[in-house]
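Asks: no FASTA, just this:
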């Protein structure tokens, strides 16, 4: 992979991370689910999820029970090959409470990405809770 191809891949993966947040916040469940490969693995709050059906069920429950905003930043991407990469993204999670946004947490996603015919997709997403400590 030359430098231009690397930059293009990194940009596409950063867009994937942004789409994850936007599709969640906008309750675009089908589009959100398609950001993952069929047999993707995710771990959220210690709950392991395997495959698109489990992911769809989980995100439907999350988005139907609360209004969220994901503010993503600190996205790092390391290309392992032309079709595989890994990275991480820090997040500020906002929760709507009585008409205002409150900070609900500041976790980190640790990701593994694969390139498919449809573009870069999540193969694995691990949500690491990072509580504030005194």
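Replies: Noted; the coordinates are in hand. Remember, it's a predicted structure, so these values are computed and weren't measured experimentally.
Asks: CA atoms for contacts and neighbours, from now on please.
Replies: OK.
Asks: buried ones in the helix or strand hosting residue 7?
Replies: Element membership for residue 7, per DSSP states H and E: helix 3-25. Using 16 or more other CA atoms under 10 Å as the test for burial, helix 3-25 gives 9-10, 12-14, 16-18, 20-25.
Asks: Dump the residues you listed to CSV, plus distance to residue 57.
Replies: Formatted as CSV, the buried residues of helix 3-25 follow (distance: CA to CA, whole Å):
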residue, distance to residue 57
9, 29
10, 29
12, 26
13, 24
14, 25
16, 20
17, 20
18, 21
20, 16
21, 17
22, 18
23, 15
24, 13
25, 16
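Asks: take the one below as the second:
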């Protein structure tokens, strides 16, 4: 059995990673570039299906394009599973998002985030996030 210190460290890491997942959503939804970029390591990979962005410069450009194409976004994650190692962790989160596009259409999307996290000098950060879309439907006004 693990020591109390090891178990506590694992619980703290899981909590820190859950907070990262929430900060990602809030940063994206509130158009807060500093909060959004703070969740990534500098050489992170953001894989959103047909597009793959490497490094925080490309990630920032991509999220700014997303913000320009929408008037509102809301992301919610749930059913999070996190496996913590010494220097790396992996996570899986179900996600539901609602986006109001610039032309007024509303899209409801469900899917999953598959993540790899790195322990850094400033805490846990996302090394790679793979967004997998399961469904995406237009919602009538």
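Replies: Done, it's in. Everything quoted here is computed from the prediction, not taken from an experiment.
Asks: overall similarity of the pair, as a TM-score.
Replies: Superposed pair, TM-score by TM-score structural alignment, normalised by the length of the first structure: 0.89. Supporting alignment: 130 aligned residues with a CA RMSD of 2.0 Å.
Asks: one step back: can you spell out which helices and strands pack onto the helix holding residue 7 of the first structure?
Replies: Of the remaining helices and strands, those touching helix 3-25 of the first structure by 3 or more CA pairs under 8 Å, 6 or more residues apart in numbering; DSSP states H and E are helix 29-33, helix 51-65, strand 68-79, strand 119-128.
Asks: how does it look with 6 Å?
Replies: strand 68-79 (3 or more CA pairs under 6 Å, 6 or more residues apart in numbering; DSSP states H and E).
Asks: Need the contact partners of the strand it packs on.
Replies: 21, 25, 85-95 (CA atoms under 6 Å, 6 or more residues apart in numbering).
Asks: can you check stretch 113-120 of the first structure too?
Replies: 83-86, 121-123.
Asks: Now rank those by neighbours and give me the top one.
Replies: residue 122 (26 neighbours; other CA atoms under 10 Å).
Asks: Give the aligned equivalent of that residue in the second structure.
Replies: With TM-score structural alignment as the criterion, residue 122 of the first structure lines up with residue 126 in the second structure.
Asks: could you list every residue that touches that match?
Replies: Residue 126 of the second structure neighbours (CA under 6 Å, 6+ apart): 39-40, 117.
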